[in-house]
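Colleague: Below is the sequence, then the predicted model.
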Amino acid sequence: MPPRPNLFDFHGVSMIHYFTDNWENIQNFKARPDDVLIATYPKAGTTWVSYILDLLYFSQPDRQKSTPIHERVPFLEIHIPNFSTGTDLADSLHTSPRLIKTHLPVQLVPKSFWEQKCRVVYVARNAKDNVVSYFHFDRMNFVHPEPGDWNSFLQRFMDGKMVFGSWYDHVTGWWERKQSHPKLHYMFFEDMVEDTGREIDKLCSFLGMTSTAEQKEKIRHLAQFDNMKKDDMANYSTVNIMDFKISPFMRKGKVGDWKNHFTITQNEQFDEDYKKKMKNTTLQFRTEV
């Protein structure tokens, strides 16, 4: 494996070269009006929602059994040597609609997605669970910077020195865009854990899809965390840039796991900082369900 990359400032956002090396092609990417963009901060439920959308649109068992999710739903900005770039994968999709995922903050998304008035599904996860999940992800994912210990990682998260920048800017930036872009569906990881079926119903109505109760129930069952975790086409076990011995890509999928990581002091400091950073937004999160 090449050495782990270093963070640098890119248009005001902390980034690594694997997500900026293909920048010209990303910015010039030609979206189509029926594309569906799945946008999230890393480790907020991206794969979960991608999987559900893929089942809603294309419930072809052979597709789900033979093609890994990262090929069915390409990661737009990724550019890793010896792998296809995200833009090439997206361009070569034959499906209609194309499902495309991104972790870019709203201001860096290619303009064509807005010009074509594409549907966008954004998934947000509460900061405490998100940072815990991100920590374990960075431990096992060699294309991300070295995470260091939990305490310094938590501080970096609060400072916004993470790949794809500040969580606070990301979730609020997309929340604000929702006010001006009617085709943006903003979802919460916590709501999905609480009642996946209800959130699938909301997705269907946003996408203008009619699915039978039976179809939805089947999708809800397939998209249960434990079923996806066992599915080699969904759990990223086919990707050799991650070490599953350190931590699985799909670890727990729970709400409230942060309580097993935060000390009392860390929690108090975090809450105080959070209040300051989130004081100007109407966006509200739950840290337990």
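Modeller: On my side now, so go ahead. Nothing here was measured: the structure is a model prediction, and the numbers come from that model. Residues are numbered from 1 along each chain as shown.
Colleague: from here on, contacts and neighbour counts on C-alpha atoms
Modeller: Fine.
Colleague: thinking Tyr168 is in contact with Lys279, fair?
Modeller: No - assessed by C-alpha atoms under 8 Å, Tyr168 is found out of contact with Lys279, at 10.7 Å.
Colleague: here comes the other one, which I'd like you to weigh against the first:
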Amino acid sequence: MDADTADVYREGKVVRCPDGNGDIITLKDTENINGIVPFDRIGEISRNFCKFPLRKDDIFLTAFVRSGTHVVWEITTMLTKNMTELTDLPKQESMIELMTDEALESLPSPRVLNNHFPNWLYPKEALTKNKFIHVIRNPKDALVSYYHMAQGLKNFNYSGTWSGYFEFVMARQNTGLKPIDYNDWPSNVLPWYNLSKTNQNIVNVFFEDLVENPVPQIKRIAEHIGFPKDQDTYEQIAKATSFKAVRQNKRVKGLNLQYNTPTSQPWKDGSPGIYRKGKVGDWKNHFTVAQNERFDALYRQWTLNTDICVRFEI
């Protein structure tokens, strides 16, 4: 096992990093995405994604991790299938990072394909011909959600505290070390946001807006992807895709813990699984005053040259 940076060790693609309190988080590195990612096939996929076999009606759903793609995927799938009830399939079966090319090819059109890739990784043809839904969530809530996911997934092998995890994230930001996952919030979110200003194929959906008033956001998505509905349908979809409804529905159907096979169980016993809270402002239950001040200063640096405006509470 070779030392990578101070207290960070590698063994092949496995990277073991201590958090701010010394608790170890286990991750996997890849050469093509500037970050450490939890999926086994990400290196292979990122190398070959420029050759991804596109269909003209493919719809791509993209976001920084833990930003609300599960609910938006349900909304988009219901719109394309003319449904007002949740599908029996889990989002993961349309997730590019998890599924094989053969599995993705077997999906019927129009495919709603989701991933967390930065925009530079996409085939140029996709960015000019296909529709994109870019979900943006405030980075404080996304970070808290990722912390709980890291605690819950077996492959992270992590049981650290919030304070340790926060220091781990801040240290990586401040020292220029590789971030945790899929670049980091600014280098993933901001290029998508900026590109959307000149590329009409991209629509930005803010998670906070969706939680506060879902019907107008569902209508925006529907019109963007070319599947407009009537007002009653939008309202039915909004009711069916509330976070509480999605979580309950998927748990009843045994899909909350499913990743890519019915028998896989990536979550630790007692974990809430992929659907935890889905709320705006849960960061206030985790950040101390001092942590919040430090993160606000970092956020101001991130957004110094952009007009993006995310809401940290509603």
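Modeller: Structure received. Given the structure is predicted, the values throughout are model-derived calculations rather than measurements.
Colleague: just to revisit the earlier point, so which of Tyr168 and Lys279 of the first structure has more stuff around it?
Modeller: The neighbour comparison of Tyr168 of the first structure against Lys279 (other C-alpha atoms under 10 Å) goes to Tyr168, with 17 against 9.
Colleague: Is the one in the second structure that sits across from that one in the alignment in a helix, a strand, or coil?
Modeller: When the structures are aligned by TM-score structural alignment, the residue of the second structure matched to Tyr168 of the first structure is Pro186. Following DSSP: H, G, I helix; E, B strand; the rest coil, we place Pro186 of the second structure in the helix state.
Colleague: any idea what sits nearest Pro186 of the second structure, other than its immediate chain neighbours?
Modeller: Trp302 (6.0 Å; C-alpha to C-alpha, 6 or more residues apart in numbering).
Colleague: That neighbour and Lys91 of the second structure, how far apart?
Modeller: 30 Å (C-alpha to C-alpha, to the nearest Å).
Colleague: The two: which is more packed in?
Modeller: Between Trp302 of the second structure and Lys91, Lys91 has the larger neighbour count (other C-alpha under 10 Å), namely 23 against 14.
Colleague: measure Thr303 of the second structure to Asp101 of the second structure for me?
Modeller: In this structure, Thr303 of the second structure lies at 36 Å from Asp101 of the second structure, with C-alpha to C-alpha as the measure.
Colleague: sorry, that was for Leu190 of the second structure
Modeller: As for Leu190 of the second structure, its distance to Asp101 of the second structure is 28 Å (criterion: C-alpha to C-alpha).
Colleague: Map Arg251 of the first structure across to the second structure for me.
Modeller: Under the alignment (TM-score structural alignment), Arg251 of the first structure maps onto Arg276.
Colleague: can I assume that match sits in a strand?
Modeller: No - using three-state DSSP, the secondary structure at Arg276 of the second structure is coil, not a strand.
Colleague: What residues does the spatially most central residue of the second structure make contact with?
Modeller: Computing the C-alpha centroid of the second structure and ranking residues by C-alpha atoms, centre = their mean puts Val65 first, at 2.7 Å. By C-alpha atoms under 8 Å, 6 or more residues apart in numbering, the contact set of Val65 of the second structure is 116, 142, 146, 181-182.
Colleague: count of neighbours near Pro5 of the first structure?
Modeller: As a burial measure, the neighbour count of Pro5 of the first structure was computed by other C-alpha under 10 Å and equals 15.
Colleague: circling back to that earlier point, the match of Arg251 of the first structure: what's it in contact with?
Modeller: With contacts defined as C-alpha under 8 Å, 6+ apart, Arg276 of the second structure is in contact with Ser145.
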